[in-house]
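>>> Please work out how this folds:
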Amino acid sequence: MINKKKPEEYIRKILKDEYHDEWKKIFNDSALLQYLNLKSGAIHGNSKSRRSLANWYAIYAILNFYVNDGFVNNRKKYSDFDGFTYSELFNFQRIQYGGAKLQNHALNSRVNGEMADKITNDHSKYIIVRNGRKYLIHPDFIYVDGKDIAPVVLKIIKKYQKILYDKDHEFEVKLEELTTEKDLTKQRIQLKQLLTEDSEARIFEIISYCILETHYKGEHIFIGYTKESIKEEALRLYKTGRTNANDGGIDFVMRPLGRFFQVTEVGNYDKYFLDIDKINRYPLTFVVKTDKTAAEVKKELMDYGTEKSGGMKVLESKYHKAVEDVITINELKQWMDNMSEEEIKSTISEIDHYYKFEMNML
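Take a look at the predicted model:
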């Protein structure tokens, strides 16, 4: 088993309250606890990690019914059990906070694959056992040093839910203040304060889209198939789906130029070029959650592209051309300064709309 990282503070506290001096041993001996700890990145404001609610709720659903049906500390009874039905598990996931749009991938394969790849290094034993349309968690992952940890795992999952809810509610309060503020100068200041390196990843993506959409619709180009059909058109930016979706690096698309935008952050340039490779090195504009200058980030990307090409000039050229442009927090704030009162109010209205859409509040 691989211990990837130290336990998050909220996990450590729950384990310490339950197991006292034994908590470290329980954590180190539990692949399940280490997996949940690994998936806790979204509790940090500056994390790009996805919330992985499908993974959390696949485990949560099974253990919820496990506890409610009286299997705690009754391994023999559980070993004779044929599983919980897909419909009851799926319905349970869908009523959880943030779970309304979840699909079945986590139950069917994703949790098993990640656990084997990132924690146990063992593909011969899966944590979620599938029996036709029924599912169980393998008891070897529930029992640690003879202790049934299912009730404690439920506490950890519920705490993770609460932390995410509080984070979302905090932004909801700020958004309410922003939409009700009448003074334009104060609105502009409050909006800028939401754009920081510590902004939650989804919030940054929503705000950056709304600023970019407002900025570009004020720009026009002349386009047409023939000289006679050339006409003036405003640039239009479209979101391609939900924030933090697994979309191959395309977060926004611009019409009619066909520019692709990806929202990301400084820290892992290999991820940038993985996305570039996914779309066959089609040029990307990176919207980066950083206070670094755009020129600084672009130079780092160029240097990384040179290194990644391994000395092959043809690859180096393709990687360099694939970085079409870089936009950072600095540009977003600068463009905000140039917005009219009407544009600022429109941007705030769009942020309010997309935030509520992402939170399934509409």
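>>> only C-alpha atoms for contact and neighbour calcs from this point on.
Fine.
>>> Which elements pack onto the helix ranked longest in the chain?
In the chain, taking DSSP state H as the definition, the longest helix is helix 150-180. In terms of contacts (3 or more C-alpha pairs under 8 Å, 6 or more residues apart in numbering; DSSP states H and E), helix 150-180 is packed against helix 9-19, helix 53-68, helix 184-193, helix 341-358.
>>> can you list contacts of the third one?
Okay, so that is helix 184-193. Leu178, Glu181, Lys333, Met336, Asp337, Glu341, Ile344 (C-alpha atoms under 8 Å, 6 or more residues apart in numbering).
>>> go on, stretch 198-208?
With C-alpha under 8 Å, 6+ apart as the criterion, stretch 198-208 contacts 44-49, 194-195, 243-244, 263, 287, 289, 332, 351, 354-355.
>>> can you redo the contacts of helix 184-193 as CSV with distance to Asp82 and neighbour count?
Shown next, in CSV, are the contacts of helix 184-193 (distance: C-alpha to C-alpha, whole Å; neighbours: other C-alpha atoms under 10 Å):
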residue, distance to Asp82, neighbour count
Leu178, 53, 21
Glu181, 57, 13
Lys333, 57, 18
Met336, 58, 21
Asp337, 62, 14
Glu341, 62, 14
Ile344, 58, 21
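>>> Let's see this one next, to set against the first:
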Amino acid sequence: MKHSFTDTIFEILTKNFGEDAEAIFNNSELLKYINQKTVSAHKGSKARGSFGNLYAIYVLVEDYIKEGFHKKRDYSKYEGAKFSALFKRQRELPFGNKLQNHALNQRMNLEFRKYFPTCDYIPIIRVVVTQRYWINANLIELEVNKKDVNIAESIIEIIDAYAASKRSAFESFIETCERLKDIENEQPEEIKAFILGLLEPNIDARIFEIVSYSILKADYNDQTVYFGFTEETIEPENLKLYKTGRTNANDGGIDFVMKPLGRFFQVTETTDVKKYFLDIDKLEKFPITFVVKSTETVEKLTERIKTGAKQQYSVDAIVNKYVSCIEEIINIDKLKNSLESVERKGNMPDVLNEIIKQSKVEFNYEVEE
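Sure, this is the predicted structure:
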């Protein structure tokens, strides 16, 4: 598959290997896999970045180079890298500060096998008992055109270039937000158009979660409920939405929490009903609102969930229990309606400010400035 970042991959290979670059690429499943995972490089901040599996490769290849195995051929005698050191290094890399251990442990190998089912090797070798890891040297020590070729340093260069491209796109995104903030009183329509552009099915899941939270928080904040333990103590209270942590975190299916109603919100980009039921199960069937990155109508999404429930569970009582746990489905159209409501109240700047704030936190931007 050829895409815009493929040219960068070939530039690096040509710089390092000259006329052998194309043959090296064609003979390397690992380079082809990296090519697959870097398709979003030049699509801007709104395209999903692939860092988990790439950084699993990166830290192992980096360890391989640090120990000098790209220059000597005795990697088979190496005791392996410690998991704790690899995991720590992943989180030091750009956009890697919240990565989990899934890629190192199994996810990367499984996906690689999906792309290259006939390949004799898996990229990551590990011994679970000792928590030691190796990159599979067969995938980086190649023989091309009767020459011994080591692509370890090129892999590091390629993934570094991809991360730099994604960081540049994100910095441009933040700069645009800051510029719009400066002209919010003069050109409110431009701000609205920008935010609406972030509510598209193809945007990065993290950006979608941030934008949906920012819109809903501003919209709910002007809605009032009355609470009190007795009739005499009942008082008005605005609805307040809170983020529970980083996006895509392993938090048991809670992305936002609303006070004082105690509503739970889960943001999802999938329409796979099994994922919905998994989140419901994790919360022990507590009612949950799903914010779905989809332009399908709420009616279609609801019907799909019901159909999936009937296929998975043939007992009506179980089906009805799962469906009753879905308090509300908020799709892209509902988010747009909420944005219209926010605009009518004159609170559009609040949405933009929240997007800037949450984006900087999410991408560790202020720390790295």
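>>> out of the contacts of helix 184-193 of the first structure, what pair is the most spread apart?
Taking C-alpha to C-alpha as the measure, those span a maximum distance of 18.8 Å, between Glu181 and Lys333.
>>> I'd like to know how many residues surround Ile151 of the second structure.
22 (other C-alpha atoms under 10 Å).
>>> Quick check: the aligned residue for it in the first structure?
The equivalent of Ile151 of the second structure in the first structure is Ile149 (alignment by TM-score structural alignment).
>>> Then Asp281 of the second structure?
Looks like Asp281 of the second structure aligns to Asp277 there (TM-score structural alignment).
>>> Measure the mean distance from the host helix or strand of its match to the second structure post-superposition.
Assigned by DSSP states H and E, Asp277 of the first structure belongs to helix 269-278. On superposition with the second structure, the mean distance recorded for helix 269-278 of the first structure (mean C-alpha distance after the TM-score superposition for the first structure) is 2.5 Å.
>>> Name the residues of that helix that are buried.
Tyr269, Tyr272, Phe273, Asp275, Ile276 (16 or more other C-alpha atoms under 10 Å).
>>> Same check on stretch 142-159 of the first structure?
Going by neighbour count (16+ other C-alpha under 10 Å), the buried part of stretch 142-159 of the first structure is Ile142, Tyr143, Val144, Asp148, Ile149, Ala150, Val152, Val153, Leu154, Ile156, Ile157.
>>> and the nearest residue to His105 of the first structure once chain neighbours are set aside, what is it in contact with?
Closest residue to His105 of the first structure apart from its sequence neighbours, by C-alpha to C-alpha, 6 or more residues apart in numbering: Ala54 at 7.8 Å. By C-alpha under 8 Å, 6+ apart, the residues touching Ala54 of the first structure are Gln93, Gly99, Leu102, Gln103, Asn104, His105, Ala106.
>>> which two from these end up farthest apart in space?
Gly99 and His105 (13.1 Å).
>>> Which one's more surrounded, those two?
The neighbour count for Gly99 of the first structure versus His105, taken as other C-alpha under 10 Å, is higher for Gly99 (18 against 12).
>>> what's the distance between that one and Glu181 of the first structure?
32 Å (C-alpha to C-alpha, to the nearest Å).
>>> go on, Glu88 of the first structure?
Glu88 of the first structure is 45 Å from Glu181 of the first structure, by C-alpha to C-alpha.
>>> now Ser47 of the first structure
29 Å.
>>> for Ala61 of the first structure, same thing?
42 Å.
>>> Ser40 of the first structure now?
The value you get for Ser40 of the first structure to Glu181 of the first structure, if C-alpha to C-alpha is used, is 34 Å.
>>> where along the stretch 101-250 of the second structure do the strands fall?
124-127, 132-135, 141-144, 147-150, 224-227, 235-238, 240-243 (DSSP state E, counting those that start in this stretch).
>>> need these in CSV with distance to Pro117 of the second structure, can you?
Formatted as CSV, the strands of the stretch 101-250 of the second structure follow (distance: least, C-alpha to C-alpha, whole Å):
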stretch, distance to Pro117 of the second structure
strand 124-127, 15
strand 132-135, 18
strand 141-144, 19
strand 147-150, 23
strand 224-227, 56
strand 235-238, 55
strand 240-243, 40
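>>> Now list the buried members of the contacts of Ala54 of the first structure.
Gln93, Gly99, Leu102, Ala106.
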